[in-house]
Structure formats: C-alpha cells, structure tokens
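Participant: after the sequence you'll find the predicted model.
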Amino acid sequence: MSIKYTADHEWLQVEGDIATVGITHHAQDALGDVVFVDLPAVGASIDAKAVAGVVESVKAAADVYMPVTGEILEVNETLRDDPSLANTDPLGAGWFFKVKLSNPAELDGLMDETSYTAFSANA
C-alpha cells in the first residue's frame, strides 16, 4: 500500500489496482468548513486530470480532479451525508471515491509524501 499526492491536493491510497481518493489536509484547510460534496457516478470511466467531483465550503467551491484514469468503483455515501468529514478526517473517513486504475504507470507522475509536503509548504 502506498500513498500518492497530486498538485491539485488530492491523495490516493493505492492497494493493488484500486485507489481510494480524497482531498488533503492542505486542501481542506484552504477551503474551510466543507458543506457539500458532489461525487462521481459509480461505473463512470474518467480520464486523469478531468473533473471527478466538486467540494463546496462556506468560503469557496473547488473541483476535485481525477488523479489517474480509471473506473469509479465506489463513492463515500457517508461523506455525501456528512460533508464535514472532509475537514475532520480528510485522510480517513472523509475519502471521496475508489477507482480501478486503467493505467497504473500514471502513478509514477504523482508525488510521494516528502515531495508533497515540500510542494504544499509553498502553495
């Protein structure tokens, strides 16, 4: 299992060819209190870097980008019912969706934790 990060402040926890995706602590800090999430449809095939959902807070709305190309296997219905989980537990119960990777080599273009920490310190 490994965790990767995007320049758009999404994280992926990868197990085999399945990745769980959410927003990072940095993203939820920048957004403020999350009040709504729009999640992709289960079964949808989405290309890397395409918009996969939306997160809205009291301050702003932001797109959630697909970090890798793949098929949506599951969405976090608990998050839909309680969007504040994106703030209180963004790397745990606040996950957004699970995706079956179509091209695992795309993971090579993402950051590891050390790289992301340095990147987000300057964001």
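Facilitator: Yep, that arrived.
Participant: contacts and neighbour counts: CA atoms only from here.
Facilitator: OK.
Participant: next, find the distance separating residue 46 from residue 29.
Facilitator: 27 Å (Cα to Cα, to the nearest Å).
Participant: between these two, who's got more neighbours?
Facilitator: Counted by other Cα atoms under 10 Å, residue 46 and residue 29 do not tie: residue 46 has more neighbours, with 20 against 12.
Participant: so the more buried one sits against residue 73, correct?
Facilitator: No: the criterion here is Cα atoms under 8 Å, and residue 46 misses it with residue 73 at 11.4 Å.
Participant: now do the helices in the protein.
Facilitator: Ranges of helices in the chain, per DSSP state H, are 25-31, 77-81, 85-88, 113-121.
Participant: how about the ones you listed in a markdown table, adding distance to residue 100?
Facilitator: Below are the helices of the chain laid out as a markdown table (distance: least, Cα to Cα, whole Å):
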| stretch | distance to residue 100 |
| --- | --- |
| helix 25-31 | 24 |
| helix 77-81 | 18 |
| helix 85-88 | 22 |
| helix 113-121 | 22 |
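Participant: check it against this one:
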Amino acid sequence: MPFIFENEVGEKLAIVGFRTNIISYLTQQLHMPMTQAADTFTNFSGTASLTALLVTVIVYIQDNIGWSWGLGIPSIAMALQSLAYEKTKLHIVSDPKLLYDNEELKVSISASGKLLHTKQMKNSRNIE
C-alpha cells in the first residue's frame, strides 16, 4: 500500500515540475503571453487525460465483446482520420527546379545534390 502513495506523490511532483517548465518555456522562449501559455498547457493535459479515458472504452470492448471489435474500431477510426486529413488541396510544384536542393546530399536518389522528381508518392487527385 505505501507504494501506491509514493507513486501518486511522485506523479504529482512530475506534473507540477512539467507544468512549471513548460509554462516558462512557452513564455520565455516562444514569447507567448501567460494566458495563452496556460491555455496551451491546459489543452495538452486535458487531451492527455481524456485520451486515457477513451482508451479505457476500447479496453472494455476488447475484454467483453471481443478482440476483433476492439481492434476494428481503432482501425476504422485511423482510416477515417487518414481520409479526413489527406492533403488533397495542396498545389503541386510542376517545375522540379523548385524542389529540395542540398549540395551536400550524397545518396543514390540524388543527382548532383538535388532529389530526383518522381510521381511515385503523389495522390492520384493531385497529379497534373
């Protein structure tokens, strides 16, 4: 039983230390106002806490309904998320001279420091 108490105390100290450091970093290094830095930390910690609760629902489904449902629901959610965030409205540069250039690049996919222009990984809706 004392291990539970020690674990909780250690976790609380870690959270307080992280909060102090992240607020200082956001205000001093990124020049955020104190209110925006506090809101950013609150959103981060709230998202982390709610994610743990949502995963609890998935674990409950895996235990009581079955692993196929427990793995199927997150898989479907990831597929829908991929479709939602797909970069379909990005403009593709037609001139390869405007692409990434690095004179020190010495790999097999480069020609004189420039990455070769291919259409291999493009979305079919973006190909001109």
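Facilitator: Now that the structure is in, tell me what you want to look at. This structure is a prediction, so every number in the text was calculated from the model and none was measured.
Participant: TM-score of the superposition?
Facilitator: After superposition, the two chains reach a TM-score of 0.18 (TM-score structural alignment, normalised by the length of the first structure), with 41 aligned residues with a Cα RMSD of 4.8 Å.
Participant: out of the helices of the first structure, which gets nearest to residue 13 of the first structure?
Facilitator: helix 113-121 (11.3 Å; Cα to Cα).
Participant: so which elements touch the closest one?
Facilitator: Here helix 113-121 of the first structure touches strand 2-5, going by 3 or more Cα pairs under 8 Å, 6 or more residues apart in numbering; DSSP states H and E.
Participant: about what we covered before: which of the helices of the first structure sits most buried?
Facilitator: Per residue and on average, the most neighbours among those fall to helix 85-88, with a mean of 22 (mean count of other Cα atoms under 10 Å).
Participant: now do it: which elements does it pack against?
Facilitator: Counting by 3+ Cα pairs under 8 Å, 6+ apart, helix 85-88 of the first structure packs on helix 25-31.
Participant: output the contacting helices and strands for the helix it packs on.
Facilitator: helix 85-88.
Participant: same thing but 10 Å
Facilitator: strand 10-15, strand 51-57, strand 61-65, helix 85-88, helix 113-121 (3 or more Cα pairs under 10 Å, 6 or more residues apart in numbering; DSSP states H and E).
Participant: the strands in the second structure, which residues?
Facilitator: 110-111, 114-115 (DSSP state E).
Participant: which of the ones you listed sits closest to residue 84 of the second structure?
Facilitator: From these, taking Cα to Cα, the stretch that ends up closest is strand 114-115, at 29.0 Å.
Participant: quick one: closest of the helices of the first structure to residue 56 of the first structure.
Facilitator: helix 25-31 (7.8 Å).
Participant: test my guess that residue 98 of the first structure contacts residue 18.
Facilitator: Yes: at 6.8 Å, residue 98 of the first structure and residue 18 qualify as touching, with contact defined as Cα atoms under 10 Å.
Participant: reformat the helices and strands packed on helix 25-31 of the first structure as a markdown table; add distance to residue 77 of the first structure.
Facilitator: Shown next, in a markdown table, are those (distance: least, Cα to Cα, whole Å):
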| stretch | distance to residue 77 of the first structure |
| --- | --- |
| strand 10-15 | 18 |
| strand 51-57 | 13 |
| strand 61-65 | 16 |
| helix 85-88 | 11 |
| helix 113-121 | 27 |
